[in-house]
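Asker: Quick one, what's the 3D model for this:
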Amino acid sequence: MEYIKKPQNSNPHMNNPWKNFLAAITVTDCENTWNFYKNSMETSVLLIAITDSDCPRLPLNRALMIPMVDHGDEFPQIILDAKVQQILNWKTAVVFVDQSILDENAVLVKSIVHESTTNHITPISLILYKIDDSLRGQKKRTALRQALSQFAPTKHEEKRQQFLVVSAFHEDIIEIAETLNMFHVGNQWMFFVLDKVRRDFDAGAVTFNLDEGANIAFALNETLPDCQDTLNCTISEVSLALVSSISKMTVEEQSIYGEISDEEWESIRFTKQEKQAEILEYMKDYLKANSRCASCAKWRIETAITWGKSQENRKYRSEAPIRDAKNRNFEFVNIGYWSPLLGFVCQELTFPHIEHHFRNITMDVLTVHNPPWQILTKNQHGVIVEHSGIVMEILKELSRALNFSYYLHEATTMREDYSFSTSFNPNETQDELAGSMTYRIPYRVVEMVQGNQFFIAAVAATVEDPDQKPFNYTQPVSVQKYSFITRQPDEVSRIYLFTAPFTMETWGCLVGIILLTAPMLYAINRLAPLDEMQIVGLSTVKSCFWYIFGALLQQGGMYLPRADSGRLVVGFWWIVVIVLVTTYCGNLVAFLTFPKFQPGVDYLGQLQRHKSISQYGLRNGTFFEKYVQTTTRDDFKYYMSRATIYGSGLGEDIEAVKSGHRINIDWRINLQLIVQQHFERDKECRFALGKESFVDEQIAMIVPSQSAYLHLVNRHIDSMFRMGFIERWHQKNLPSADKCSGKSALRQVTNHKVNMDDMQGCFLVLLLGFVVAVVVGCCEFWYHRFYVLSDSRKSKEFTI
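Answerer: Below you'll find the model as predicted:
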């Protein structure tokens, strides 16, 4: 150990003389203290530094620094220590300080914005407001309101801000800020109470009008007025603490050394750094218990434990008496203190809710059974043993992110109050509608939420007129669209499949060019100038026609014109044949693979054109029904004027939809569920959903109107959207695209097997050929019998 008093002109480049020393005590100014510490870092000397005030504290695990702070000048040092020890881990701060305090502490602002790479101190972006403490009465309150109103939150946004108040008017500031709704869950408030020796300070009385959710802490001055803080006394205390710590460590080492061998001692003995750490801890413990003059200045820190107290499960609520005030659920706890000797000694965070949110308390949560949003499974005693569904998954993630557990309370409802579908099982024969709705909230849920006894109502509810409701909606967790269900259009008959590749105009042109090309070929062959160029097989129009027709069917021909003119006609005809046959075959494959359907109802505006649909249905209690009252779409009003409102499976009359006489409007996911159920039962697609989706219905959860946590919940729901959690839960719980969807239909087309419906046209063409051949054969027979044979008889008779 070396005792040094104000070393002068030390050269940092000379050989370091401290490599053999375990600890050193220095009494010097802040700059020399830090220089000595940096020079002794290589040799690892435990530094006990007594220095002047307003000095950034040395690393707490490597040194002990005691700034000599005068009474009333503690604020700069407190702020520096708060930043070094991350008691106030802020990046920005709004500081309200009395002008008189600022005049007495010239370096206060410098301490707030101080930054250091050595101590990893980040600078604080500062907004400073000087309070004119000469004002009194209404002028003072007006000036404070004008200053605070600039940071008041808006209705739809709560900015997260930090406020540091060093003022004698802290009670007025709290009162005015409360009227501006500035004590919400995102803000942090640190108040320095300037009254001397406030051991009787009642934080509950000062925060009488605050609601829960506030993050507020008080620093209370407990400096003893008769304490004598002198340099010599401090040096004596620190020296005695160091000697006592070394003696204690030496005794412990000797007790161990006497029990083991030298070899074992060499392997387990403390290193120099371990010795210093042990001495430092012993010194801190000694000074905490025995210091009398090195820690005269003392500030106690109290913080409020407020979050979730009114919604905490009754089983876990504290037995403390409840005050008749807004802050009746506040619990102020002593988290530690500050002294020049040790800085901040805290066993709790200054603002524990910012870091730990609800601190793992058990909250009461209200819910009802409503698949697929809330699916509750109960045991034989009616106790909820399992819960799932979209809303429940969101609740579980909120519980994890906000650090709370929850106890579910089911709001029992009368059937006539609200009817929830309780099953998706298609085999059940109950007269219940498939799917669910969220437009009508059970009255019991609204009644229980109004008392502010539940943290949240984990129910899916349609967002409607939020300003007129006795509760608040969270950010929407889902958007459901409406659509309609009809009979799937019948497939167009394929009996005329072989005529489908060409239009009637194309077929007419094809017949025309055949009738034109055959005479043209006959004329060119007949008008050849030389007899040897004329082909006997093309000497009649009939033979030319069959030649052209055979070439069209790619049968070829027995004859080829000898004249160049004839060859040109035949050559260009074959070019036409190649194009016609290739086009026809390609289109025939496409028409054979992809079936064609009769026109269906794709959009609601097409309903009036389908006279076969005579019944219109709409589920009872939908948001669509109210939406139509304010819409300008005529097709919606036309539908509602003819719609039958149904509330049961019998009224839904899905068989009429299957037969093509009825159309129903519902959520698209509910209609997908109907299609899926009937496909699993009938193994065929009999329904079609409209291509049009309309009326976005927003689905959200419910929180009490007095809840302080609405913006907090919304912020985390938004995070779940951005991370894709909610989309994944939708895919998991809501009906997905089934085998009757477009993608599945495409897979069926890819694996399509040609059946009798596809080939019936082919066989009919063959049958038509047989019939025509028989008719032509009969004509040839009768022609030969009545004309050829009769002419032969006449010629014989004439010869005789």
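Asker: going forward, measure contacts and count neighbours with C-alpha atoms only.
Answerer: Will do.
Asker: the helices in the stretch 251-400 of the chain, which residues?
Answerer: 262-268, 272-290, 352-356, 390-402 (DSSP state H, counting those that start in this stretch).
Asker: Ok, which of the ones you listed comes nearest residue 44?
Answerer: Residue 44 lies closest, by C-alpha to C-alpha, to one member of the helices of the stretch 251-400 of the chain: helix 272-290, at 7.0 Å.
Asker: Quick one: residues contacting the residue nearest in space to the middle of the chain.
Answerer: The chain has residue 721 as the residue nearest its centroid, 1.3 Å off, counting by C-alpha atoms, centre = their mean. Neighbouring residues of residue 721 by C-alpha atoms under 8 Å, 6 or more residues apart in numbering: residue 727.
Asker: Tell me how far it lies from residue 715.
Answerer: Distance of residue 721 to residue 715, given as C-alpha to C-alpha, to the nearest Å: 10 Å.
Asker: do the same with residue 260
Answerer: 61 Å.
Asker: Which one of those two is surrounded by more residues?
Answerer: The neighbour comparison of residue 260 against residue 715 (other C-alpha atoms under 10 Å) goes to residue 715, with 13 against 10.
Asker: would the more buried one count as being in a helix?
Answerer: Yes. Residue 715 forms part of a helix when assessed by DSSP: H, G, I helix; E, B strand; the rest coil.
Asker: Next, the contact list for it, please.
Answerer: Contacts of residue 715 by C-alpha under 8 Å, 6+ apart: none found.
Asker: ranges for the strands of the stretch 1-150 of the chain?
Answerer: Applying DSSP state E, counting those that start in this stretch to the stretch 1-150 of the chain gives strands spanning 2-5, 23-27, 46-52, 63-68, 92-98, 125-131.
Asker: Strand 125-131 and the fifth one, what's the angle between them?
Answerer: Between the axis of strand 92-98 and that of strand 125-131 there is an angle of 20 degrees, by axes from the mean of the first three to the mean of the last three C-alpha atoms, to 10 degrees.
Asker: Ok, the fourth one next?
Answerer: In this structure, strand 63-68 runs at an angle of 20 degrees to strand 125-131, with the same axes, to 10 degrees as the basis.
Asker: Show residues contacting strand 63-68.
Answerer: 46-55, 57-58, 231, 280, 294, 340-342.
Asker: Can you list the buried residues in the longest helix belonging to the chain?
Answerer: Ranked by number of residues, the top helix in the chain under DSSP state H is helix 564-593. For helix 564-593, a neighbour-count test (16 or more other C-alpha atoms under 10 Å) marks 566-567, 569-570, 573-574, 577, 584, 587-588, 591-593 as buried.
Asker: I'd like the structure of this one too, to check against the first:
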Amino acid sequence: MSWSILFCLCVIVGVGECQIFPSLMTNATMAIVIDKEYLGDDYDNFRNKIEEFLEYAKREILRHGGIYIQMFAWPAISIKREFSALLSITSCKETWRLYRAAKRENLLHIAISEHDCARLPQNMAITIPIIETGQETPQLLLDLRTNRLLNWKHTVIIYDNFITDDLLTRVIKVLTKRTSQVSSAGISLMSLFTNASAFYDDINGVVRSKLAGLSENMQESHFIAIVAYELVEIIMTFAKELKLTNAQTQWLYVISNTNSKVKTLKRLKQFIMEGDNVAFIYNNTLINGTCNGGVACHIEETLTGFMKGLDDAIVQEFEMASQVSEEEWEAIRPTKSERTKYLLDKMKKYLMQSGSCDNCTKWKFETGETWGREYQVMETDESVAQILSVGTWRPSDGATLVDELFPHVTQGFRRKTLPLVSFHNPPWQILKTNASGDVVEFGGIVFKIINELAKNLNFTYAVEIIKSHNPPNVSATIASSYGLNETSSFMDLINNSETTTFRVPQGILELVHNKTVAMGACAYTVTEDNKKIINFTDPISIQAYKFVVARPKVLSRALLFISPFRGDTWICLSTTIISMGPILFYIHKLSPVYEYKGIRSKGGLATVQNCIWYMYGALLQQGGMHLPYADSARIIVGAWWLVVLVIGTTYCGNLVAYLTFPKNEAPITTLEDLIKRSDTISWSYSKNSFFEAQLKVSNDETYMKIYKGAKEKPNKRNMIAEIKAGRHVYIDWKIKLQYMIKQQFLESDTCDFALGSEEFSDEQIALIVAPHTPYLSRINQEIKKLHQMGLIQKWLQDYLPKKDKCWMKKRSIEVNNHTVNLDDMQGSFFVLFIGCFLSALVVGIEKCWCKKVKDKRQKKVVQPFIS
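Answerer: As a prediction, the model looks like this:
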């Protein structure tokens, strides 16, 4: 059986009873909810009109198929799977409940509801709120909110006395209530006039005083001015005068007392300044014309669009099904969601092209395009701002936009080309040139930041180059081993002693001050004097000053064995040993125990020398051959052993520490240390630098001494030699001193320099912009984000020297375990040598003494006389 015969049978039998055709389009079912409670007395009238129109539509519009209609008087219905579409005429709350139920079954939902009702998602439904003429403002603002065109957390509403209290209440409600699309928001209200007569008195004075009462902290506020057309110019004038408009604020003017005679608001562009975010929504309703509207009109119009779309869908599916087998058609036929989308697109197209209900009511959207226009070359003599038509609004289909309502909020500078100015100053700005001297590439820290700003604020840039004392490097040699991937090599950077941010070419300041360029793409030191002619962004870097000194040398370890104790400790210990010997001797001698027991002997502890050697042996934990027998002498020896235990343990522990951690010379770490050694060490710093400027005006005593005692900076070779010899200290940026230390290491392979631990006189470095530029706050926001993400710090680290063995010694003394070497043990050999020398000397003295005594004894002996 062919598809055409089957279709004819279905039509004859009735679409509702023919279930064998594989397409749901031939037996589509539509549910129509006519809320009796919502419509009240008009219920029967609307139901009869719908039934009459459906009979007409089935006969005249739906020519290639049929549709089964189920009508309900209450919104509390069960959405069935066989439904293809749903038409509801009910309250906003019930409309959304029905939508959620229809969404689960992929139904096309056509909703006719009350005013101030958030529209259903446009990809699933058509929503038509019934709005009285002149009452469109709340619904219009609600549509903008649900479309996230006014996604503001707080709004300041400025209104005049032409808006009624009821309308104002509805506006407040739609701007604050929470919906499924947007969260709740806060508002502040400001009435310009308290009564109608006030409008005709002193308009300018009233408006100015009211706007002046707004908080000065509203730098990122959002304003909606619902005012008469005559007040717009006045509000715009005073808002700019009171600095309530800038690149951070957004102003939306809602003008209801206009009509179709007002074609555009371009005459207001003279009140829009560079960097403003200003948009207008004004009534463009047709006057002196016949307009259809109301619930009945929209019912007939939407049903007509649906029937036409359904008829087209049936024809399309029959044509497709007739070309394939039944099995193939079951595999390729459209799904329910695809049919829903097809019908929705057809309905929207019909309503857009042929819809007539409430078409007289129309609002236009226009916005100011201002960002970066003062830096563009205009072919015509136009003002800074341009007024762009960006969309329209109708009650039937809501807001239709062809561009952003606030284009600069979402699109920044809209790809405009901004002029910048720069000069070669590595590592901040690195300009790569070709053989002819033309700049072909921009690099360095500043241009990395500029590139991020250009990406986030959506602009391109053209750079004007100012020549300076520091010309671009023609060579493209890269020191890749140090992580540099720019045109200037590592050696270029460390040899460039003139790199500074404290002074820039005068031409750059003039171009920025005169607003010839949008920004100076160069790092510049922030000072109060400079703020008088240009403005600064938030700091991109803060460079601290330090000084470089000769690395402290390791002290001689020849006398390491005496290091655990100070000199006074050794003197006290020696005195104790010498004194304890006689004390033990006299205690031993005076004790009557030996005489009582008859055991006194002449050897052992009976001599002072033996007692002293015994105490010395006990100190070295060697003991002695003789111990006292008397308890009194034993108490003395026992007490001495306890002392020896404490002394020996302390000595051994400290000796291990001195062996592990070599002792260095006392380093110079602070400016105070430097001043204390001013008699042996000189210092210098770069002239015409930020540090010198700070020293001149400082009242700090330390800074004053540094300034007065500074010497003229010697040439580089002499300065390196003086610092290495420990006779000179150089003060500069920490990063430049790190370059110097790295260069010295590369040349000598030794770590001769060290940085002081104290950081002082922080120098803030920022980008420069024109005074009173409206974009400073936005630029600062982006710089803050770069700091928070760590990108700027990472870019700075890319230009720092890579870690080496000197880097570990910059911060502290080496803490790894130390292997004992000959330098550590040389003191022990010195002691042994001195001991041997003294022993040999004493032996000689003993021989001489013994010989002398022997000769003396021989003289005393009487010799026999022999003749």
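Asker: Let me see the TM-score of these two.
Answerer: The TM-score (TM-score structural alignment, normalised by the length of structure 1) is 0.88; 781 aligned residues with a C-alpha RMSD of 3.4 Å.
Asker: just the buried members of the contacts of strand 63-68 of structure 1?
Answerer: So, by 16+ other C-alpha under 10 Å, the buried ones in the contacts of strand 63-68 of structure 1 are 46-55, 57-58, 280, 294, 340-342.
Asker: Of all the strands of the stretch 1-150 of structure 1, which one comes closest to residue 347 of structure 1?
Answerer: Once the strands of the stretch 1-150 of structure 1 are compared by C-alpha to C-alpha, strand 63-68 is nearest, at 19.4 Å.
Asker: so that closest one matches what in structure 2?
Answerer: Mapped onto structure 2 using TM-score structural alignment, strand 63-68 of structure 1 covers residues 125-130.
Asker: Tell me which helix or strand the residue nearest to the centre of structure 1 sits in.
Answerer: helix 710-723 (DSSP states H and E).
Asker: what's the matching range in structure 2 for that helix?
Answerer: Under TM-score structural alignment, the match for helix 710-723 of structure 1 in structure 2 covers residues 776-789.
Asker: now the strands of the stretch 1-150 of structure 1 in JSON lines, with distance to residue 381 of structure 1?
Answerer: Shown next, in JSON lines, are these (distance: least, C-alpha to C-alpha, whole Å):
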{"stretch": "strand 2-5", "distance to residue 381 of structure 1": "76"}
{"stretch": "strand 23-27", "distance to residue 381 of structure 1": "70"}
{"stretch": "strand 46-52", "distance to residue 381 of structure 1": "66"}
{"stretch": "strand 63-68", "distance to residue 381 of structure 1": "63"}
{"stretch": "strand 92-98", "distance to residue 381 of structure 1": "54"}
{"stretch": "strand 125-131", "distance to residue 381 of structure 1": "59"}
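Asker: Quick one: closest of the ones you listed to residue 119 of structure 1.
Answerer: strand 63-68 (12.7 Å).
Asker: average offset between that closest one and structure 2?
Answerer: Superposing on structure 2 and averaging over aligned pairs (mean C-alpha distance after the TM-score superposition for structure 1), strand 63-68 of structure 1 comes out at 2.5 Å.
Asker: still on that earlier bit, what range in structure 2 matches the longest helix of structure 1?
Answerer: Helix 564-593 of structure 1 maps onto residues 631-660 of structure 2, going by TM-score structural alignment.
Asker: Kindly state which residue of structure 1 is aligned to residue 147 of structure 2.
Answerer: Residue 147 of structure 2 maps onto residue 85 in structure 1, by TM-score structural alignment.
Asker: What's the match for residue 196 of structure 1 in structure 2?
Answerer: Match for residue 196 of structure 1 (TM-score structural alignment): residue 259.
Asker: ugh, typo on my part, it should be residue 462 of structure 1
Answerer: Per TM-score structural alignment, residue 462 of structure 1 is aligned with residue 525.
Asker: Hmm, residue 502 and its match touching each other?
Answerer: Yes. Judged on C-alpha atoms under 8 Å, residue 525 of structure 2 makes contact with residue 502 at a distance of 5.0 Å.
Asker: distance of the match of residue 462 of structure 1 from residue 419 of structure 2?
Answerer: Distance, residue 525 of structure 2 to residue 419 of structure 2, by C-alpha to C-alpha: 22 Å.
Asker: Give the residue from those two that has the larger number of neighbours.
Answerer: It is residue 525, of residue 525 of structure 2 and residue 419, that has more neighbours when counted by other C-alpha under 10 Å, with 25 against 20.
Asker: which residues in the stretch 551-700 of structure 1 form strands?
Answerer: Using DSSP E, counting those that start in this stretch, strands in the stretch 551-700 of structure 1 cover 615-619, 643-646, 662-667, 687-689, 694-704.
Asker: Ok, which of those comes nearest residue 12 of structure 1?
Answerer: strand 694-704 (64.6 Å).
Asker: picking that back up, any idea how far the residue nearest to the centre of structure 1 is from residue 397 of structure 1?
Answerer: For residue 721 of structure 1, the distance to residue 397 of structure 1 - C-alpha to C-alpha - is 12 Å.
Asker: Also residue 761 of structure 1?
Answerer: Residue 761 of structure 1 is 61 Å from residue 397 of structure 1, by C-alpha to C-alpha.
Asker: Same check on residue 106 of structure 1?
Answerer: 49 Å.
Asker: of the two, who's got more company?
Answerer: Shown here are residue 106 of structure 1 and residue 397; by other C-alpha under 10 Å, residue 397 has more neighbours (16 against 12).
Asker: Tell me which residue of structure 2 matches up with the more buried one.
Answerer: Using TM-score structural alignment, residue 397 of structure 1 pairs with residue 452 in structure 2.
Asker: Residue 95 of structure 1 too?
Answerer: By TM-score structural alignment, residue 95 of structure 1 lines up with residue 157.
Asker: Tell me if I'm right that its match and residue 226 touch.
Answerer: Yes. The criterion here is C-alpha under 8 Å, and residue 157 of structure 2 meets it with residue 226 at 7.3 Å.
Asker: These two: which is more packed in?
Answerer: residue 226 (25 against 20).
Asker: aligned partner of that one in structure 1?
Answerer: Under the alignment defined by TM-score structural alignment, residue 226 of structure 2 corresponds to residue 165 in structure 1.
Asker: just residue 500 of structure 2 next, same as before
Answerer: Using TM-score structural alignment, residue 500 of structure 2 sits opposite residue 437 in structure 1.
Asker: For its match, which three-state class applies?
Answerer: Assignment for residue 437 of structure 1 (three-state DSSP): coil.
Asker: again, but for the one 10 residues further on
Answerer: Going by three-state DSSP, the secondary structure assigned to residue 447 of structure 1 is helix.
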